[in-house]
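In: What follows is a predicted protein model with its sequence.
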Amino acid sequence: MNQPLTMPTDQPRPGGEREAATGLRSRAALRAANGTRHAPIDARGKTAVITGANAGIGYQAARQLAAAGATVVLACRHPGRMADAARAIRNEFPNAAIDEVSIDLGSLRSITAAASIISDSHPHVDILINNAGVIGEPGWRTLDGFESCFGVNHLGHFALTGLLLDKLMAVADARIVTVSSTAHRVARLDPKEWPSPQHPNLYHAYSASKLANLLFAYHLHSLIAAAGVSMCSIACQPGWAATRLLSPRPRSPRHRASVAALQAVGAIIAQPAEDGAQPLLRAATGDVPSGVYLGPSRWWRTRGPATIEESSANSHNAQAGRLLWDLSVELCGVDYSSLVGSAEAGPTPDLPGDVDATNRGAARPSI
């Protein structure tokens, strides 16, 4: 009954997606196809936890993993929207195994509670997709006092991953998928500044959080490799996908103008969220090694089949990765002791493509 499933781009959209995963919409975006059929997925017997799974690419990843036989844990901030998403998936796939866990990634207390619920309910976690993301207003902070993009997009996922680490290490070949963005390429490399910037800027903060996602994914890979653990840390970016990431009602006039411009461009080139989810799904289930970065292969990497791509020089700055890791442990109190203790027994291997930052023209982090 749970056979590997291919999800073609020309398949009619289910009604539930209109409820649970609306976003940037245009006839051009909905017509746009990548020209290839999506790769078959077989996730029978696996448990997958996905943050931000009530809409956009997170919803599509949850939908397709559930169709492929996985037990899918929706980890979302808004209970009503999460329930709508779960209902939509069950309506489309009556045999789908769906669990719902409320989590606010801007609250370390909520993250701890959610991780405890997941750990108590599931003997293992095979796939963790750190997908949820925000672009807040300048000056917005999390409940713990951190800049909102850094706090939610990076630190919340850092804490959640660490709290679920034992469940991930309980199975062979677990996958930790961290969703970044091409926006990481324009980020300023200054990890100490990111949690509490002196001059808050909406897009600087977002791009910094996406660079933090990559520094985290790569440093986690180095720890996994040093510990000899059978687990993968893989980063990806969805290209330009039709999602809810951009707020439709920003407060500041300057922000409103920027959002309107991005929405206009997105209406022309954005791909459907189902296609944007393909790098996440390949990272979660495909034959790809730990430590790589996946993204669409066409139209300046905004759409198309997912392939391995090279991230920025700054994202491979191992010194910045260690600084960010230590800072994150200090800020959230999650220390990855079961992994770090094993990794410290041997030397840390080089990251993929890692060289001294000065030899690649990368900025030095503020240490």
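Out: Received, thanks.
In: use CA for all of it now, contacts and neighbours both
Out: Fine.
In: By residue count, tell me the biggest helix in this protein.
Out: helix 202-227 (DSSP state H).
In: following that one, which helix or strand comes up?
Out: Remark: after helix 202-227, the chain's next helix or strand is strand 231-236, criterion DSSP states H and E.
In: Need the contact partners of that following strand.
Out: Outside of strand 231-236, the residues within contact range by C-alpha atoms under 8 Å, 6 or more residues apart in numbering are 168-169, 172-181, 213-214, 217-218, 220-221, 224, 279-280, 283, 289-295.
In: ok, now with 6 Å
Out: Defining contact as C-alpha atoms under 6 Å, 6 or more residues apart in numbering, one finds that strand 231-236 is touched by 173-180, 217, 221, 290-295.
In: Quick check: closest non-adjacent residue to Asp173.
Out: Leaving aside its sequence neighbours, Asp173 sits nearest to Met231 (C-alpha to C-alpha, 6 or more residues apart in numbering; 4.5 Å).
In: So for Thr47, what's the nearest residue that isn't a sequence neighbour?
Out: Thr71 (4.7 Å).
In: quick one: the strands in the stretch 1-150 of the chain?
Out: Taking DSSP state E, counting those that start in this stretch, the strands of the stretch 1-150 of the chain run over residues 47-51, 71-76, 97-102, 127-130.
In: Compare those and give me the one nearest Leu323.
Out: The stretch from those with the least distance to Leu323 (C-alpha to C-alpha) is strand 127-130; that distance is 20.8 Å.
In: here comes the other one, which I'd like you to weigh against the first:
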Amino acid sequence: MAAHHWTTRDIPDLHGRTAVVTGANTGLGFAIASVLAQRGAEVVLACRSEDRASAAADRIRGAAPGSVVRTVPLDLESQDSVRVAAQRLHDAYDHIDLLVNNAGGFRPRYAVTEDGFEATMAVNHLGPFAFTGLLRDMMTGVPGSRVVTVASNGHRNGTVDPANLNPQRGKKYRYIAAYNRAKLANLLFTYELNRRFEASTAQTVALAGHAGLARTDGARDMSWVVRTLVSPKINPIMRMISQSAEMGALGPLRAATDPQARGGEYYGPRGNTGHPVRAVSSATSQDVDLQRRLWAESERLTSVTY
């Protein structure tokens, strides 16, 4: 008997559920939000650009007539924006069933945010860390609620020193290293968050997913020369070994909706492409001491205490 390949057809009915998806106006986030809306969830697109979020919401409604899709401004590079977005969600909803921390990416050159954080770490980890913490009270009493963070295979090449989250400056900055470091932080955060949920009375679990190598706009801020080398949308060789955003979204979607998925699990294709399976992350990502030290430093930097 052929092995079953998990697809969107395996997603249960989501009517009555509320989902928040960050970075949902394009790429993986848009694909994830679209499927959740099609399956009946009320979806909030939390995005940096209000105009793009509004246009994306219209597209989702057009493809899923009757769906409820709303937007909230969110710039994960700004802790002030994170707090304002979280408060708006508190004002608009009494609970959240699903939070998908999808927004991410990298800066081609070293940059520091208004809060003094290295920008790639801010948008991929410190922003989502604070956003999740500020919304946790809307989830912990909700049966079946989940926090899903989108990681990457790049985490396997990442290193994190919690005592120095801005280790590369000026000419020493390498955007790939910065991205891999932030993606490792995503998994360290997920595992520690789930352990804390399990140790409490929360009815929430934390999981992670990855997209393999998907054709998205992740390289949009790079120079044309770099994009021609690394972007699956431009480079024909990269296109051949990558998959669509819709296929890439299946890993995070399985983590978010599969009734059989359990807290602390990680889903995505076995390699660059394919249907999602339960994945095994790097030994470094499973280092409990490193998870706890990163957590403590993240609380200190963001002033968000769980």
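Out: Good, I have the coordinates. Quantities reported herein were computed from a predicted structural model and do not represent experimental measurements.
In: What TM-score do the two superposed chains give?
Out: Superposed pair, TM-score by TM-score structural alignment, normalised by the length of the second structure: 0.92. Supporting alignment: 295 aligned residues with a C-alpha RMSD of 1.6 Å.
In: just to revisit the earlier point, buried only: go through the contacts of strand 231-236 of the first structure for me.
Out: Among the contacts of strand 231-236 of the first structure, those classed as buried by 16 or more other C-alpha atoms under 10 Å are 174-180, 217, 221, 290-295.
In: what's around the counterpart of Gly139 of the first structure in the second structure, how many residues?
Out: Counting by TM-score structural alignment, Gly139 of the first structure lines up with Tyr110 in the second structure. Tyr110 of the second structure has 19 neighbours, counted by other C-alpha atoms under 10 Å.
In: and if you look at Val142 of the second structure?
Out: 16.
In: Counterpart of it over in the first structure?
Out: Using TM-score structural alignment, Val142 of the second structure sits opposite Val171 in the first structure.
In: Confirm its match sits in a strand?
Out: No - secondary structure of Val171 of the first structure (DSSP: H, G, I helix; E, B strand; the rest coil): coil, not part of a strand.
In: thinking again about what came up before, dump the strands of the stretch 1-150 of the first structure to TSV, plus mean neighbour count.
Out: Below are these laid out as TSV (neighbours: other C-alpha atoms under 10 Å):
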stretch	mean neighbour count
strand 47-51	25
strand 71-76	26
strand 97-102	19
strand 127-130	26
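In: got those strands as TSV, with distance to His154 of the first structure columns?
Out: Listed next are the strands of the stretch 1-150 of the first structure as TSV, based on distance: least, C-alpha to C-alpha, whole Å:
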stretch	distance to His154 of the first structure
strand 47-51	12
strand 71-76	16
strand 97-102	18
strand 127-130	9
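In: Out of these, flag the one nearest Tyr336 of the first structure.
Out: When those are compared by C-alpha to C-alpha, strand 127-130 sits nearest Tyr336 of the first structure, at 15.5 Å.
In: give me the stretch of the second structure that that closest one matches.
Out: Using TM-score structural alignment, strand 127-130 of the first structure pairs with 98-101 in the second structure.
In: Pull the residues that contact that stretch.
Out: By C-alpha under 6 Å, 6+ apart, stretch 98-101 of the second structure touches 19-22, 145-149.
In: Leu294 of the first structure matches what in the second structure?
Out: Alignment note (TM-score structural alignment): Leu294 of the first structure maps to Tyr267 of the second structure.
In: in the superposed pair, what's the mean gap between the strand or helix carrying that match and the first structure?
Out: Taking DSSP H and E as the definition, Tyr267 of the second structure sits inside strand 266-268. By mean C-alpha distance after the TM-score superposition for the first structure, the fitted strand 266-268 of the second structure averages 1.0 Å away from its aligned residues in the first structure.
In: what's around the closest residue to Met222 of the second structure other than its chain neighbours, how many residues?
Out: Spatial nearest neighbour of Met222 of the second structure, chain neighbours left out: Pro108 (5.8 Å); criterion: C-alpha to C-alpha, 6+ apart. Close neighbours of Pro108 of the second structure, defined as other C-alpha under 10 Å, add up to 19.
In: Tell me who's in contact with the match of Leu294 of the first structure.
Out: 209, 251, 276-279.
In: Let me know the closest of those residues to Asp13 of the second structure.
Out: Nearest to Asp13 of the second structure out of those is Gly251 (C-alpha to C-alpha; 18.1 Å).
In: Compute the number of surrounding residues for the closest one.
Out: For Gly251 of the second structure, using other C-alpha under 10 Å, the count is 29.
In: Now check the first structure for the residue matching it.
Out: Aligning on TM-score structural alignment places Gly251 of the second structure opposite Pro279 in the first structure.
In: and its match, that's in a helix?
Out: Yes - assessed by three-state DSSP, Pro279 of the first structure belongs to a helix.
In: Might one say that it is in contact with Ile308?
Out: No - in this structure, Pro279 of the first structure is not within contact of Ile308 by C-alpha atoms under 6 Å, at 9.4 Å.
In: how many neighbours does Ser337 of the first structure have?
Out: The burial count for Ser337 of the first structure: 11, using other C-alpha under 10 Å.
In: And Ser121 of the first structure, by the same measure?
Out: 10.
In: what's the answer for His199 of the first structure, then?
Out: Neighbours around His199 of the first structure, by other C-alpha under 10 Å: 11.
In: who touches the residue mapped onto Leu165 of the second structure from the first structure in this structure?
Out: In the first structure, the residue paired with Leu165 of the second structure is Trp194, using TM-score structural alignment. Residues in contact with Trp194 of the first structure (C-alpha under 6 Å, 6+ apart): none are found.
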